[in-house]
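*Asks:* can't give you the sequence, but here's the structure:
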């Protein structure tokens, strides 16, 4: 005679149009390993008074009001930190913008001065060159008529 193996499972999710967080345990002689949502073979956490199964993390999650309160507190703390970081970044960005504006102004002024200096250098080069006229080599070509008649 074949021995029947019993499988214990819980229901966490929607079944027959009804939501159940952690309903069970149930036992069956059917193989439940290939079943999935909303059937859970993992034993619920005995430390949680209310829980549901997280199918992504594959673990039971505490859904008690105390756990939700801690979650809300954690979210509030994270929001406060983000606001603080955002304000700090805004202040840092404002300071950085001011520094960049100063730097841009200095670079622009430097470019203007460089342009003026380059013009002066060009003017000095022109003054330093001797005033020479371009010389043309002229050859006088004289044709002598030898013998008198062409």
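*Replies:* Received, thanks. Values in this document were obtained by computation on a predicted structure and should not be read as measured data.

*Asks:* use CA for all of it now, contacts and neighbours both
*Replies:* Noted.

*Asks:* Distance of residue 73 relative to residue 83?
*Replies:* 15 Å (Cα to Cα, to the nearest Å).

*Asks:* typed the wrong thing, it's residue 103
*Replies:* As judged by Cα to Cα, residue 103 and residue 83 stand 30 Å apart.

*Asks:* One more: residue 130?
*Replies:* Taking Cα to Cα, one finds residue 130 at 72 Å from residue 83.

*Asks:* next one: residue 101
*Replies:* 26 Å.

*Asks:* Residue 25 too?
*Replies:* 45 Å.

*Asks:* who has more neighbours, residue 130 and residue 83?
*Replies:* Comparing residue 130 with residue 83 by other Cα atoms under 10 Å, the one with more neighbours is residue 83, at 12 against 7.

*Asks:* next up, a second structure to put side by side with the first:
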């Protein structure tokens, strides 16, 4: 267990000790909170503390929710709509940036593949449109020829038929 504790970040080790103390002796406090101040560079980024009154929600500079245990140097973002913990360790940020770069490469390749597929689909659609135009023209020409033939047959029938009523 001692080896496992040494691999945890300092803030997590302190938080675990305070939580154990709180379980063993509830009179020492009501809750463990995590103090995180924005914009103050000299402050430790995340400091677990015992408080005497339980907090239902975050109250600057104290955060109720524990940061993810995977964070080395967590800091709380108090600004804007996205209030949450973020990694403040430059080493961890470097790892995250490398992973993001890899994701960007993957997304860029996917976008390029989609563009190529779209171009192929567009070319195929254009060829289909040309074939459809040719087919429509052919059907129109066929209809015109059939119309002429039917008109010629109708004219021939009217000229071949004797007129009624002339020889009674």
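*Replies:* That came through fine. Everything numeric in this text was worked out from a predicted model, so none of it was measured.

*Asks:* Fetch the TM-score of the aligned pair.
*Replies:* The TM-score (TM-score structural alignment, normalised by the length of the first structure) is 0.67; 134 aligned residues with a Cα RMSD of 3.5 Å.

*Asks:* Now do stretch 114-133 of the first structure: distance to the chain's middle.
*Replies:* On the basis of Cα atoms, centre = their mean, to the nearest Å, stretch 114-133 of the first structure sits 52 Å off its chain's mean C-alpha point.

*Asks:* just stretch 124-141 of the first structure next, same as before
*Replies:* Worked out by Cα atoms, centre = their mean, stretch 124-141 of the first structure lies 66 Å from the chain centre.

*Asks:* Contact partners for residue 36 of the second structure?
*Replies:* 44-47, 60-63, 75-76 (Cα atoms under 8 Å, 6 or more residues apart in numbering).

*Asks:* now with 7 Å?
*Replies:* 45-47, 61-62, 75-76 (Cα atoms under 7 Å, 6 or more residues apart in numbering).

*Asks:* residue in the first structure matching it?
*Replies:* Using TM-score structural alignment, the partner of residue 36 of the second structure in the first structure is residue 12.

*Asks:* helix, strand or coil for that match?
*Replies:* strand (DSSP: H, G, I helix; E, B strand; the rest coil).

*Asks:* and the gap between it and residue 75 of the first structure?
*Replies:* For residue 12 of the first structure, the distance to residue 75 of the first structure - Cα to Cα - is 25 Å.

*Asks:* Also residue 88 of the first structure?
*Replies:* Taken as Cα to Cα, the span from residue 88 of the first structure to residue 75 of the first structure is 20 Å.

*Asks:* Show me where the first structure has its helices.
*Replies:* Taking DSSP state H as the test, the helices found in the first structure are 65-128.

*Asks:* Okay, buried residues for the longest strand seen in it please.
*Replies:* For the first structure, the longest strand by residue count, based on DSSP state E, is strand 18-28. Buried positions in strand 18-28 of the first structure, judged by neighbour count with 16 or more other Cα atoms under 10 Å: 21-24.

*Asks:* Take those and lay them out in CSV including distance to residue 97 of the first structure.
*Replies:* Conversion of these to CSV gives the following (distance: Cα to Cα, whole Å):
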residue, distance to residue 97 of the first structure
21, 53
22, 55
23, 59
24, 62
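
*Asks:* Quickly name whichever of those residues is closest to residue 44 of the first structure.
*Replies:* Set against residue 44 of the first structure, the nearest of those by Cα to Cα is residue 22 (7.8 Å).

*Asks:* Map the closest one onto the second structure.
*Replies:* Per TM-score structural alignment, residue 22 of the first structure is aligned with residue 45.

*Asks:* my read: its match touches residue 71, true?
*Replies:* No. Between residue 45 of the second structure and residue 71 there is no contact under Cα atoms under 7 Å: 11.4 Å.

*Asks:* quick one: the residue nearest to residue 42 of the first structure when sequence neighbours are not counted from residue 19 of the first structure, how far?
*Replies:* The shortest distance from residue 42 of the first structure to any non-neighbouring residue, by Cα to Cα, 6 or more residues apart in numbering, is to residue 9 (7.3 Å). Per Cα to Cα, residue 9 of the first structure is found 16 Å from residue 19 of the first structure.

*Asks:* got it, and residue 44 of the first structure?
*Replies:* From residue 44 of the first structure to residue 19 of the first structure the distance is 17 Å (Cα to Cα).

*Asks:* cool, and residue 27 of the first structure?
*Replies:* Distance from residue 27 of the first structure to residue 19 of the first structure, by Cα to Cα: 20 Å.

*Asks:* Same question for residue 10 of the first structure.
*Replies:* Going from residue 10 of the first structure to residue 19 of the first structure by Cα to Cα gives 13 Å.
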